[in-house]
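Engineer: 3D, please:
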Amino acid sequence: MKKNSRIYVAGHRGLAGSAILRRLESLGYTDLVTRTSSELDLRNPLAVEEFFHKEGIEFVFLAAAKVGGIVANNEYPADFIRDNLMIQTNVIDSAYRNGVKKLLFLGSTCIYPKMAPQPLKEEYLLTGELEPTNEPYAVAKIAGIKMCQSYNRQYGIDYISVMPTNLYGPNDNFDLEKSHVLPALIRKFHDAKMNNEPTVTVWGTGTPRREFLYVDDLADACVFLMNNYSGNEIVNIGVGDDVTIKELAETVKATVGFEGELVFDTTKPDGTPRKLVDVTRLSNLGWKASMSLTDGVKEAYSWFLENYEKEAIRK
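Structural biologist: So this is what the prediction gives:
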């Protein structure tokens, strides 16, 4: 990408997309194109085709997606598979039809089998059954990967797919019903502290292990890969280290300053026992994460405090 290349960030208001936009701006890219969902419904193929036809887009970061945690995935499986299939199909196909030079598709590490060996290597894709709680979302993301790979093979284009691990940071979703575990914990501990509650309840046993990537590190990796990687193989993006949910909860508790007790609700699902990605491929390309979990949680909590009064957080 050149500094004046016409670059479209799809999903620029979301967690990943907003970070990619910030990173591009900080690096001096000047021709950045964005559309809100009300301005452009990516589920509408005619609208997406018209957008690409008119705008002359050269590069695409496809970060637009319907996302959520265990609760949302369990309750709205049809929404997750339908909306994500429609969004990525429309953007990938219209990008190809209108001469986009390169596209980066953001997948998710939930594409890997539930019981795959750890750490998760890229070649483990489609080698076993998926985690049932987010299978519709994972199937949609796998379809996006295969679509990029198939278009590359048939049309000789350069669309790459990256698999970020659990993300957190500015512009995260802190809704307790729809958010992922880390922002949910920040919200829970903060509310408990403000209300002088004696305990905070965490779903599950606390034993599953998870890896957490600060979203600005993800953005840096995405821009790096767009400029330095071409190929049909997917690329994991992570830190290469993980913690238990209990350890995560204790980190958030200390950051927020909650002085009560932790309680684990073992009647709630744990999800995948462990989800650590192998980042050897990314490391060999010359990139590694820089934000520690402790510092990242502090940054995420600071952003939360600055934006807590906004309606999007207080839902």
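Engineer: going forward, measure contacts and count neighbours with C-alpha atoms only.
Structural biologist: Will do.
Engineer: Spell out the residue ranges of the strands in the protein.
Structural biologist: Here the chain has its strands, by DSSP state E, at 6-10, 31-33, 59-62, 102-106, 159-164, 166-168, 199-203, 209-210, 212-214, 235-237, 243-244, 261-265, 274-275.
Engineer: Contacts for the fifth one next, please.
Structural biologist: This means strand 159-164. Contacts with strand 159-164, where a contact means CA atoms under 8 Å, 6 or more residues apart in numbering, come from 102-109, 145, 148-149, 151-152, 213, 218, 222, 230-238.
Engineer: Could I have the buried ones of these as PyMOL selection syntax?
Structural biologist: In PyMOL, this line selects whichever of the contacts of strand 159-164 come out buried by 16 or more other CA atoms under 10 Å:
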select buried, resi 102+103+104+105+106+107+108+109+145+148+149+151+152+213+218+222+232+234+235+236+237+238
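Engineer: that older thread, out of the strands of the chain, nearest to residue 254?
Structural biologist: For the strands of the chain, proximity to residue 254 was assessed by CA to CA; strand 261-265 is nearest, at 11.6 Å.
Engineer: Could you pull out the buried residues of the closest one?
Structural biologist: So strand 261-265, judged by 16+ other CA under 10 Å, has buried residues residue 262.
Engineer: Skip the chain neighbours and tell me the closest residue to residue 110.
Structural biologist: Once flanking residues are discounted, residue 110 sits nearest to residue 138: 5.7 Å by CA to CA, 6 or more residues apart in numbering.
Engineer: Could you give the number of residues near that neighbour?
Structural biologist: 24 (other CA atoms under 10 Å).
Engineer: quick one: it from residue 18, how far?
Structural biologist: Plainly put, residue 138 is 22 Å away from residue 18 if you go by CA to CA, to the nearest Å.
Engineer: cool, residue 181 as well?
Structural biologist: Separation of residue 181 from residue 18 (CA to CA): 20 Å.
Engineer: one more to line up against the first:
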Amino acid sequence: MSDAALALDIDAPFYVAGHRGLVGGAIWRALEGRGHSNLLGLPSSELDLKERDDVFDFFATHRPTYVVLAAAKVGGILANSTYPVDFLSDNLRIQTNVMDAALLHGTERLLFLGSSCIYPKFAAQPIREDSLLTGHLEPTNDAYAIAKIAGILQVQAVRRQYGKPWISAMPTNLYGPGDNFSTTGSHVLPALIRRYDEARASGAESVTNWGTGKPRREFLHVDDMAAACLYLMEHYDGPEQVNVGTGRDATIREIAQLVAEAVGFEGQTSWDTSKPDGTPQKLLDVTKLHEIGWDARIGLREGIASTVEWYRENVDSLREAG
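Structural biologist: Have a look, this model is predicted:
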């Protein structure tokens, strides 16, 4: 299929499942920026994707030409390990309902968004796409990972049985506008932004972070992720999932320093080494993505600074939520 055949029609109906989430919201903004005039998105209060009949009714009415499946039940380590049934059942139903309805009602192109947790716990670093299903998963989020793996396989099955150019993308750790900054449910980067900014505002002399600060993590700005997804929809037509990241990582200690600088915190940072570090490194191999022709544009320093700005503009409503 040629690049011309893969070009997205800006007038065709385009459904973003999960358009109010971190990734879905960024994809929605990117589509608006490109001039797409027929965007479809409903909050879960109006369309529960776990309800099969409702999903099929939505697709029968709107018949989207394109779909990005970014909707998912997500959570941190504690939630994943405490409620594995919810994470497995809810995500399987969301994915299956959307993809079955899309197939029945003629969706031409669909992009399924997975997670880097699909890869084995002890996969060689950086993690290549072909390491999928080659080892045991991380036990704390294996139910969520299995659901995402099932989504990848469903995309591959649709390609084999029906010849549809559906694809899957696997993002690394994401951050940016719309992230979860709650005190109980946020991931490491938004948690650091909130912690350091509150320390600056209160005049605290020091901030204490968990662990040694030595683990290495890769972060991708969500606006880069959105750009990569749309690029893949227009330039990639293959069965294998594509890793989406920067191909570069940094220590948690280095990331904490960037956050402190971005918020203007001038105090000391200490590390509570009695607390766990977690996985020493988690870096995606993005060779395939580069070969397709896409590379990340937003640097970590620039991305953290803009995320701090967004956080401060929205902090009151964020605090109400968590």
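Engineer: The residue nearest to residue 110 of the first structure contacts residue 108, correct?
Structural biologist: Yes: Residue 138 of the first structure is in contact with residue 108 according to CA atoms under 8 Å; the separation is 7.5 Å.
Engineer: Quick check: the aligned residue for residue 36 of the second structure in the first structure?
Structural biologist: The alignment partner of residue 36 of the second structure in the first structure, by TM-score structural alignment, is residue 29.
Engineer: ditto for residue 70 of the second structure
Structural biologist: Under TM-score structural alignment, residue 70 of the second structure pairs with residue 63 in the first structure.
Engineer: wait, what's in contact with its match?
Structural biologist: Residue 63 of the first structure touches 9-12, 14, 16-17, 105-106, counting by CA under 8 Å, 6+ apart.
Engineer: out of those residues, what pair is the most spread apart?
Structural biologist: 14 and 105 (14.6 Å).
Engineer: quick one on the thing from earlier: right, and the strands of the first structure - which one's nearest residue 122 of the first structure?
Structural biologist: strand 235-237 (6.7 Å).
Engineer: and that closest one, which stretch of the second structure?
Structural biologist: If you align by TM-score structural alignment, strand 235-237 of the first structure falls on residues 242-244 of the second structure.
Engineer: if we can go back for a sec, distance to residue 39 of the first structure added to the strands of the first structure, as JSON lines?
Structural biologist: Shown next, in JSON lines, are these (distance: least, CA to CA, whole Å):
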{"stretch": "strand 6-10", "distance to residue 39 of the first structure": "12"}
{"stretch": "strand 31-33", "distance to residue 39 of the first structure": "12"}
{"stretch": "strand 59-62", "distance to residue 39 of the first structure": "16"}
{"stretch": "strand 102-106", "distance to residue 39 of the first structure": "21"}
{"stretch": "strand 159-164", "distance to residue 39 of the first structure": "25"}
{"stretch": "strand 166-168", "distance to residue 39 of the first structure": "26"}
{"stretch": "strand 199-203", "distance to residue 39 of the first structure": "37"}
{"stretch": "strand 209-210", "distance to residue 39 of the first structure": "36"}
{"stretch": "strand 212-214", "distance to residue 39 of the first structure": "29"}
{"stretch": "strand 235-237", "distance to residue 39 of the first structure": "30"}
{"stretch": "strand 243-244", "distance to residue 39 of the first structure": "40"}
{"stretch": "strand 261-265", "distance to residue 39 of the first structure": "42"}
{"stretch": "strand 274-275", "distance to residue 39 of the first structure": "36"}
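Engineer: wait, which of the ones you listed is closest to residue 283 of the first structure?
Structural biologist: Minimum separation from residue 283 of the first structure across the strands of the first structure (CA to CA) falls at strand 235-237, 9.4 Å.
Engineer: for the closest one, packing partners?
Structural biologist: Under the contact criterion of 3 or more CA pairs under 8 Å, 6 or more residues apart in numbering; DSSP states H and E, strand 235-237 of the first structure touches strand 159-164, helix 280-285.
Engineer: hey, which of these is tucked in deepest?
Structural biologist: strand 159-164 (a mean of 25; mean count of other CA atoms under 10 Å).
Engineer: Have a look at how far, on average, it is from the second structure.
Structural biologist: Following superposition, strand 159-164 of the first structure is found to deviate from the second structure by 0.6 Å on average (mean CA distance after the TM-score superposition for the first structure).
Engineer: in the second structure, what residues pair with that strand?
Structural biologist: Taking TM-score structural alignment as the measure, the second structure aligns residues 166-171 with strand 159-164 of the first structure.
Engineer: I'd assumed residue 131 was in contact with residue 137 of the second structure.
Structural biologist: No: contact criterion CA under 8 Å: residue 137 of the second structure and residue 131 do not qualify, at 11.4 Å.
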